[in-house]
Each structure stands twice: as structure tokens, then as C-alpha cells.
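K.L.:
Sequence and predicted structure are below.
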Amino acid sequence: MTLTPVRLGQALFTMVDPSRGHEVAYNRWYERDHRYSGCMIGPGWFAGSRWVATKALKDLRFPETGPVATKTEDGSYLAIYWVHEPEMEEAEAWARTQVGELYAAGRGFAEREHVHTGQYLPDSTVSAREDGVPLELAHDHNYGGLVVVMIEAADGMDRADAIRTIDSGPVKTLLGKGAVDLVSSWRAKPWPADHNVPMKMGNDGGSPDRILQMCFLEDDPARSWQQIIDYAAEIESSGAGTVTFASPFIPTVVGTDKYTDELW
């Protein structure tokens, strides 16, 4: 039998706020129903993880406003899912149908707001180690922290050149400091013309050519946040682009309501 390696084709990135007063109900609905019925049981959806930004973590965010989060307090929960490359079209078609059927059956949750939800395609991955954790396994490695960085390429800078500049300079410097283990860069994938969902999907995240980075850490990112501040400054001084959103997240404790009382 020939084994076919898993090929990461795209990601779903969804940052959401529960309505105030509905934090526990939202958390339970998402973990005990929607995370699985709306994503993980679908064809091609092979991995995922869920993250939270408490008020203390949100207070570390910068800049104060931007195209991803209008205010630094926006976006308490982040769910990220990987989709297998050979099944991308099937996965998308299934998700569109499935979400509609779930809402029609009364299995939606109205007391929430999408801050930014989008599909992203992988551009590059840089690891701190020669034989580090493959990006396909990042969700199952049980990382202790995640930093999301959104970058707009500088005027006149080709997007691919901007990523090469960032990966060869600022990313290598960041990884060399020891806190961040893996940095992946992503490009936005437009929603299909027939995309029809029963809720608004939040901000557009910036220009179509923006660069989304997911930085995985073994430890709580608050403990090494100065490294991210310095990283953003180095990106801008390199001439590659401008950071429009930088946020630390920690993993939720699945099956519990931990952190639901620390969001605001």
C-alpha cells in the first residue's frame, strides 16, 4: 500500500466575539456542537485548534486600531482549521451546505459577532529547528501559544518579495530568540461567488494582498511579547511592510468554561 502524505491546502481562520452575557453559552455551543458539526466531520477537514485572547492578552495587542480589529478588545476567540489540498473543493462545497442546514435546524448561535473570518492559502513556513514540527501537525503538537500578525506590504513592494525579505531577515531573528518555534505566512483566498452564509463574516482583514502570519510558541506568548514588538519594528525597518494587527492567544481548555469570565 502506498501512503499519500497529507498536503495542507488551505486554512479557515475565524475570529469571533460572543455577545456579552452569552460567553459560557457560546463557548459550549461552539465546542460541543459547531466545532465538529460545522467543520471537523466534513471531508478534507483534517485538523483544527481553538484559541482565546483574554483581556490581559488583548491589552498587549497593537496597533490600537486597524482593518482586522477595529478596537484591540475585538476578537476574543480564534478557531483555525486545516483543509487537505486534494479535497479543497469538496470541503468548501460541504461547508456551504452544512452551515445552511445547521442554521435551518436551529443549531446556530445568534449571540456572536465575527470580527474577521477568512480562507487563507499557505505561502511559506519557517521553523526554528532543522527538523521541526511540520505545519500540518501544528494543531496536534499542543503548542502553548499563538501570535497572529497581519502585514500590509509596503507601497511598491511585490508581495512575494515582501515575504522573502521578512522570512530571510525578521523571521530568522525572531526564531533565533527562542520563544517562537514556527512561523507560517498565508495569503487571502476570496470567498466564492456563491458563498452564502447566515451571518456577517466581519472585517475584510485589509487589502487582498495582505500577509497573515501564524506564529506558534511552546509557551504563553505574554512572557515573550517584547520579541513580537521588536519583530514588528524590524519588519517595518526592513521596508517590507507595516504590521496592522499583532495579537497573542493561548489555547482554550477544551471541555471547560475556563477564560469565559476573563474576556473583557
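P.N.:
Sure, I can see it. Numbering: from 1, shown residues only.

K.L.:
CA atoms for contacts and neighbours, from now on please.
P.N.:
Will do.

K.L.:
I'd like to know how far the closest residue to Arg159 other than its chain neighbours sits from Arg223.
P.N.:
Closest residue to Arg159 apart from its sequence neighbours, by Cα to Cα, 6 or more residues apart in numbering: Ala153 at 6.1 Å. Per Cα to Cα, to the nearest Å, Ala153 is found 28 Å from Arg223.

K.L.:
picking up where we left off before, for the residue nearest to Arg159, the count of nearby residues, please.
P.N.:
By the measure other Cα atoms under 10 Å, the count of residues near Ala153 is 24.

K.L.:
With Gly145 as the reference, measure out to it.
P.N.:
26 Å.

K.L.:
ditto for Ala53
P.N.:
10 Å.

K.L.:
can you check Thr173 too?
P.N.:
In terms of Cα to Cα, Thr173 sits 19 Å off from Gly145.

K.L.:
got the contact list for the residue nearest to Arg159?
P.N.:
Neighbouring residues of Ala153 by Cα atoms under 8 Å, 6 or more residues apart in numbering: Arg159, Ala162, Asp209, Arg210, Ile211, Ala240, Gly241, Thr242.

K.L.:
Among those residues, which ones are in strands?
P.N.:
Judged by DSSP state E, the contacts of Ala153 include Ile211, Gly241, Thr242 as members of strands.

K.L.:
The second one: how many residues sit nearby?
P.N.:
Applying other Cα under 10 Å, we find 25 residues neighbouring Gly241.

K.L.:
okay, now the one to match up with it:
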Amino acid sequence: MADVPPVELGHALVGFLEPHAGHERAFHRWYARDHLYRAGVCAPGTLAARLWIAPPDLRALREPRGANPIGGDAARGTHLSTFWVQQGALDEQQRFVAASMEAQRARGESFPHRDHLFTHRYRHAGSVRRDPDGVPPELALDHRYAGLVAAWVDCAPGQPLAGLESALRERALPALLAGSPAELAVVLALMPKPPEWPADFPEPPGLGQRLLVLCFVAGDVRDAWPAHFAGLASRLAAHGAGTLALAAPFDADVPGVD
């Protein structure tokens, strides 16, 4: 009998992507109906996966409005893919995905008409729940949250990464979630590029200085944004929680719907 360890979120893979003009529908169909599964769900160690979409009205809410170090132009980055990986299973999961992607490229089954704006691996650096018995992070992608706010946060000058992690977990995120429709915040720390990844993938910018916070929202993220996420840079700074690189709201993708 297989000895299955307790379920524990250990790592995440998050892709921030932009299809090329004229290929939007084809890209979405390929990613949602094929790539999401072959690049993650089918791999050993993958706990869950979810795709998120940013239509024009949500992209208009992003902060800052100008250029940012995550996607460049704030109007780019319509798709965000999220994969949870079991603690201790990342190496095996990545070997499977690399082999699967190589086989697909050899058969001409990959999709070249898209850009990876900020696609990297992350270490789970802790989570904050609004309610003591709320949804645990392991179940967040399966809970069917309607909305998500992704916030990339950089260390303030002279601030160590561990200090930023604790400032977020202990002060900034509890204050952000209190009284809001955001029920859960998952903190993720960038990891180095693995040897299995294609050579054209760069080392993650901000390694050792940048975190990604995923805030899971019950209800329409448009309703939550003005009172709870607008001006996020100031909200974070008030708690000594670094500087905001990009805050971006998304709708949950509905599987099977273009």
C-alpha cells in the first residue's frame, strides 16, 4: 500500500501570460482545455490548478497604472495560471512536466503565439485566513472563488526577505482581510529557475527580494476592489510590508467556456 503523506501546500507554479493579438481565443482554448492538464494536473505531486482571466475592465484597475516590473505595460497579462504542488514533490513534478512539454514541442503541439510575462516557481511562505476556520490554502484552487487579486511585493531598501514575509503575515494581510470579502491570502516566495526549464526562460527577476501574494475573493472582485485593494501600495507601506510592484485583479475562468 502506498504511503501518502498528509496534504500540504509546499510550492506553486504561477504563469502570467499574454496571447499575441489575433490569437486570444485559440490560446485560451489550448491552455484551458489542454495545457493546464498536461502541464500540471496530470503530473505527480500536483494538488490543484486554476486559470484566471483579466478582461479589460479589470486590467484598468491595476496598480500602478504605468509600466511595472512584472508585465511591463499594465494592460498586458490577460491570463494567470496557478498550480499547487505537494510539499516535497516539486522535483518529481517538474521532471514530469519538462518531459511532457518536450514531447509536445517535438510533435508541434505547443502554442507559440503567446508571451510569458512572469512565469516562475514559488515556495509557499505562509498563508493568512480571515476566519479562524476558513478555507485552508491547500483547498483554495478547488474552492471556486470567483475572484483573485495577485500582488507582487518587493522588499523595501535594506529589508530582508524574511522581514517582508513576517510583515505581511503578521500585520499587513490580517488588516487587509479583516471585514473584506477576501477570505484567504497565500504568500509565495520566488525560487530559482530549474535546469529542466527551457533556456529562453530567464532567472526570475527579484529573486530573494520579491514575494507574490494571492488573495482569494468570495464574490465579484470588482465590488471588493475600491474599498479593500485600491491604494494597496499605501496599505502595505503603513505596515512596513515592502513596496508594491503590481496589484492585479482577476476573474476565475469557467472551464469549457471561451
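P.N.:
Structure received. Quantities reported herein were computed from a predicted structural model and do not represent experimental measurements.

K.L.:
So which of the contacts of Ala153 of the first structure wins on neighbours?
P.N.:
Ile211 (27 neighbours).

K.L.:
host element of the closest residue to it other than its chain neighbours?
P.N.:
Spatial nearest neighbour of Ile211 of the first structure, chain neighbours left out: Ile151 (5.0 Å); criterion: Cα to Cα, 6+ apart. Assigned by DSSP states H and E, Ile151 of the first structure falls within strand 145-153.

K.L.:
against the second structure, where does that strand fall?
P.N.:
Aligned by TM-score structural alignment, strand 145-153 of the first structure falls on residues 147-155 of the second structure.

K.L.:
what distance separates that stretch from the centre of its chain?
P.N.:
8 Å (Cα atoms, centre = their mean, to the nearest Å).

K.L.:
cool, stretch 105-124 of the first structure as well?
P.N.:
10 Å.

K.L.:
which residue numbers in the second structure go with that stretch?
P.N.:
The aligned range for stretch 105-124 of the first structure is 107-126, by TM-score structural alignment.

K.L.:
got the contact list for the matching stretch?
P.N.:
Stretch 107-126 of the second structure is contacted by residues 9-20, 23, 27, 30, 70-72, 77, 101, 104, 165, 169, 186-193, 204 when judged by Cα under 8 Å, 6+ apart.

K.L.:
where do the helices sit along the second structure?
P.N.:
Taking DSSP state H, the helices of the second structure run over residues 24-30, 36, 56-59, 90-106, 161-167, 173-177, 221-228, 232-237.

K.L.:
so which of those comes closest to Ala252 of the second structure?
P.N.:
Ranking these by proximity to Ala252 of the second structure (Cα to Cα) places helix 221-228 first, at 9.8 Å.

K.L.:
Which neighbouring elements make contact with the closest one?
P.N.:
Packing partners of helix 221-228 of the second structure (3 or more Cα pairs under 8 Å, 6 or more residues apart in numbering; DSSP states H and E): strand 147-154, strand 243-252.

K.L.:
What lines up with Gly176 of the first structure in the second structure?
P.N.:
So, by TM-score structural alignment, Gly176 of the first structure is matched to Ala178.

K.L.:
Am I right that its match is in contact with Val128?
P.N.:
No. Using Cα atoms under 8 Å, Ala178 of the second structure is not in contact with Val128, being 10.7 Å away.

K.L.:
okay, these two: which has more neighbours?
P.N.:
Taking neighbours as other Cα under 10 Å, Ala178 of the second structure and Val128 compare with Val128 leading, 21 against 14.

K.L.:
got the contact list for the more buried one?
P.N.:
Arg169, Leu173, Pro174, Leu184, Ala185, Val186.

K.L.:
go again using 10 Å as the cut-off
P.N.:
Neighbour list for Val128 of the second structure: 134, 136-137, 168-170, 173-174, 177, 183-187, 215 [criterion: Cα atoms under 10 Å, 6 or more residues apart in numbering].

K.L.:
among those, who's most crowded?
P.N.:
Going by other Cα under 10 Å, Ala185 tops the contacts of Val128 of the second structure with 29 neighbours.

K.L.:
Next one: it from Leu164 of the second structure, what distance?
P.N.:
Taking Cα to Cα, one finds Ala185 of the second structure at 15 Å from Leu164 of the second structure.

K.L.:
Skipping adjacent residues, who's closest to the counterpart of Glu136 of the first structure in the second structure in space?
P.N.:
Using TM-score structural alignment, the equivalent of Glu136 of the first structure in the second structure is Glu138. Of all residues not flanking Glu138 of the second structure in the chain, Leu9 sits nearest, at 5.5 Å (Cα to Cα, 6+ apart).

K.L.:
so who does the one you found touch?
P.N.:
46-48, 84-89, 123-126, 136-139.

K.L.:
again, but for Thr14 of the first structure
P.N.:
50, 75, 77-81, 114-119, 201-202.

K.L.:
what about the second structure, which of the residues you listed hold up?
P.N.:
Using both residues aligned by TM-score structural alignment, their matches' Cα atoms under 10 Å, the second structure keeps these contacts from the contacts of Thr14 of the first structure: 50, 75, 77-81, 114-119.
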